[in-house]
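*Asks:* structure for this input, please:
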Amino acid sequence: MRIDIISAVPGLLTGPLENSIVQRAKEKGLVEIFVHDLRDYTEDKHNKIDDYPYGGEPGMVLTPQPIFSCIDHLTSERKYDEIIFTAPDGEVFNQEEANKLSLLENVIILCGHYKGIDQRVRDALITKEYTIGDYVLSGGELPAMVITDALVRLIPNAIGDAGSALSDSFQDGLLEAPVYTRPAEFKGMNVPEILRSGDHKKIEAWKNEQSLAKTKERRKDLYEKFKKDY
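*Replies:* Have a look, this model is predicted:
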């Protein structure tokens, strides 16, 4: 898999890319990730990549030329399955979307910045738009890393135990059941007896009950959707 991330502030991506499961997946040759600085593609003599918006609103907007030039360059070299823009008004990114993206070969993620990007970029080039929540960030670099991490960890062999990713919250539409580790007793608090019983059928039933109960309590929207679908 190859992921190309286009950013106005590429330095924000350095740490997460070099200290995570993503880095280990790169070292294993499971994924290629390239970060592209928009300023390398501007034709402005002052190296500008933004300008004031039409209509008199405050703030600055990323101009279309460097974005078109960068994406045109990338798409001339290979075919991309999706060209993603991280935007507050995009579709909510969730586990289902991460599952779909993890099956693709080539993906571009364009990070928004300032007030956003010229609408003509969105109209002509973007195939998917994602938000990671109902709030506004300074730029799209953090959402880009959230998306990258979420899909890379699903690539076979990216994490040590493949079954771990499949049992995470949201994979089956529910929140994950409580998890425990050793010691069995800590400060007077005990691991549920059922988890130490060795009876895998009873353990699985307990986990399902706990998962349903937690989802109903904390995410009624997910619980109602699960009950409807199943």
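*Asks:* when you work out contacts or count neighbours from here on, use the C-alpha atoms and nothing else.
*Replies:* Will do.
*Asks:* which residues sit in contact with the one residue sitting closest to the centre of the chain?
*Replies:* The chain has Ile147 as the residue nearest its centroid, 1.3 Å off, counting by CA atoms, centre = their mean. Neighbour list for Ile147: Phe93, Ala98 [criterion: CA atoms under 8 Å, 6 or more residues apart in numbering].
*Asks:* so which strand or helix has it?
*Replies:* The secondary structure element spanning Ile147 is helix 141-152 (assigned by DSSP states H and E).
*Asks:* so which bits of the very next helix or strand once past that helix are buried?
*Replies:* Sequence order places helix 162-166 as the next helix or strand after helix 141-152, per DSSP H and E. By 16 or more other CA atoms under 10 Å, the buried positions in helix 162-166 come out as Ala165.
*Asks:* distance from the centroid: which residue in the protein tops it?
*Replies:* Note on the chain: the largest separation between a C-alpha and the mean C-alpha position, by CA atoms, centre = their mean, falls on Gly188 (38.6 Å).
*Asks:* and the residue nearest to Leu12 when sequence neighbours are not counted, how many residues sit next to it?
*Replies:* If the residues on either side of it in the chain are set aside, Leu12 comes closest to Glu141, at 6.6 Å by CA to CA, 6 or more residues apart in numbering. For Glu141, the number of neighbouring residues by other CA atoms under 10 Å comes to 25.
*Asks:* one more to put side by side:
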Amino acid sequence: MKNKYDNTLIWFKIITIFPEMFNAITNYGITSRAIKKRIINIDFLNPRNFTKNKYKSIDDRPYGGGPGMIMSAEPLYQSIQHAKSELKNATVIYLSPQGKLLKQNCIEQLIKKKQIIFICGRYEGIDQRIIDSQVNEEWSIGNYILTGGELAAMIMIDSISRFIPGVIKKKQSIENESFSKNLLDHPHYTRPKKIHNMSVPEVLLSGNHSEIRLWRLKQSLGKTWTKRPDLLKKHILNKEEIILLNKFKKYKNKKVI
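*Replies:* Modelled structure (predicted):
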């Protein structure tokens, strides 16, 4: 019998003690629409359901002493094994500040995995034996500490989903976004033409698509040069981009850009 999710492009299984947190992506936005279209599937395993103690506790004190508690190995192990029994080819990812830093080009690689199991840690972390024996990859969304891996998992799922065919209608929308070519996005404007004595740049009202393209590219280059010069170092400028960036630099102080 054919499963109703046979055509699903990517499966996400989340191991978390707070599945309700994921309502933000299962009930709203592009990920919610992708679930309804059965382009992606997201479901959850709560380690508390794999505990043998009557209090359903999934943490314990660290060996060697120290502050905080550690997520116990056995409930996580059983959760992972159950997830793997359903997703035979899954990659197990642990969200951790010690993991590889997530960048845009990484997202384009993660989409190829098709089946991903996310482990959302809590407290001071998880038992190292789970990392050593069960985790394929560790990922971090930034150089800062969160109280758990749930928010990081949501960010990764949202970012990955955007690249799945059918999730976002216009492919060009993805290609033109910030970081897609190591450049920040250009400024955007909408109606009305003037608000609080601030006007939309005339070029965007001209209807001249060639001039609009050049203006947007110049703004993108200029914004990257101003705000994220580290990105610009990774981008090989062509002749047109060199000219536009020089124009931006020349007139920046004159506010004529």
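*Asks:* if we can go back for a sec, quick one: what's aligned to the residue nearest to Leu12 of the first structure in the second structure?
*Replies:* Across the two structures, Glu141 of the first structure finds its equivalent in Glu150 of the second structure, going by TM-score structural alignment.
*Asks:* how near is that match to Ser96 of the second structure?
*Replies:* Taken as CA to CA, to the nearest Å, the spacing of Glu150 of the second structure relative to Ser96 of the second structure amounts to 11 Å.
*Asks:* which position in the first structure aligns with Glu108 of the second structure?
*Replies:* Under the alignment (TM-score structural alignment), Glu108 of the second structure pairs with Asn99 in the first structure.
*Asks:* hang on, Leu95 of the second structure in a strand?
*Replies:* Yes. Residue state for Leu95 of the second structure (DSSP: H, G, I helix; E, B strand; the rest coil) corresponds to a strand.
*Asks:* report the aligned residue range of the second structure for the longest helix anywhere in the first structure.
*Replies:* Ranked by residue count and defined by DSSP state H, the top helix of the first structure is helix 200-218. Mapped onto the second structure using TM-score structural alignment, helix 200-218 of the first structure covers residues 209-227.
*Asks:* average distance between that stretch and the first structure?
*Replies:* Comparing stretch 209-227 of the second structure with its match in the first structure after superposition yields a mean distance of 1.6 Å (mean CA distance after the TM-score superposition for the first structure).
*Asks:* what's in contact with that stretch?
*Replies:* Contacts made with stretch 209-227 of the second structure from outside it, assessed by CA under 8 Å, 6+ apart, are listed as 183-187, 203-204, 231-232, 241, 244-245, 248-249, 257.
*Asks:* if you count neighbours, what's buried in that stretch?
*Replies:* Going by neighbour count (16+ other CA under 10 Å), the buried part of stretch 209-227 of the second structure is Ile212, Trp215, Arg216, Leu217, Lys218, Gln219, Ser220, Leu221, Gly222, Lys223, Thr224, Trp225.
*Asks:* tell me the one of those nearest Arg122 of the second structure?
*Replies:* Thr224 (36.0 Å; CA to CA).
*Asks:* where do the strands sit along the stretch 1-150 of the second structure?
*Replies:* Taking DSSP state E, counting those that start in this stretch as the test, the strands found in the stretch 1-150 of the second structure are 10-15, 40-45, 59-60, 70-71, 91-101, 115-119, 137-140.
*Asks:* deepest in the core, which of the ones you listed is it.
*Replies:* Of all these, strand 115-119 has the most neighbours on average by mean count of other CA atoms under 10 Å, namely a mean of 25.
*Asks:* under the alignment, what does Ala177 of the first structure map to in the second structure?
*Replies:* Ala177 of the first structure maps onto His186 in the second structure when the alignment is built from TM-score structural alignment.
*Asks:* oh, that last question was meant for Asn157 of the first structure, not what I typed.
*Replies:* For Asn157 of the first structure, the aligned residue in the second structure is Gly166 (criterion: TM-score structural alignment).
*Asks:* next one: Ala8 of the first structure
*Replies:* The equivalent of Ala8 of the first structure in the second structure is Ile17 (alignment by TM-score structural alignment).
*Asks:* and for Pro66 of the first structure?
*Replies:* In the superposition onto the second structure, Pro66 of the first structure corresponds to Pro75 when matched by TM-score structural alignment.
*Asks:* these two touch, right, that match and Asn53?
*Replies:* No. With the criterion set as CA atoms under 8 Å, Pro75 of the second structure and Asn53 do not qualify as a contacting pair; they are 10.7 Å apart.
*Asks:* now tell me what touches stretch 138-155 of the second structure from outside.
*Replies:* When contacts are defined by CA under 8 Å, 6+ apart, stretch 138-155 of the second structure is touched by residues 16, 18, 21-22, 25, 93-102, 118-123.
*Asks:* and for stretch 149-161 of the first structure?
*Replies:* Here stretch 149-161 of the first structure has contacts from 21-22, 24-25, 28, 30-31, 95, 98-99, 101-103, 162, 165, using CA under 8 Å, 6+ apart.
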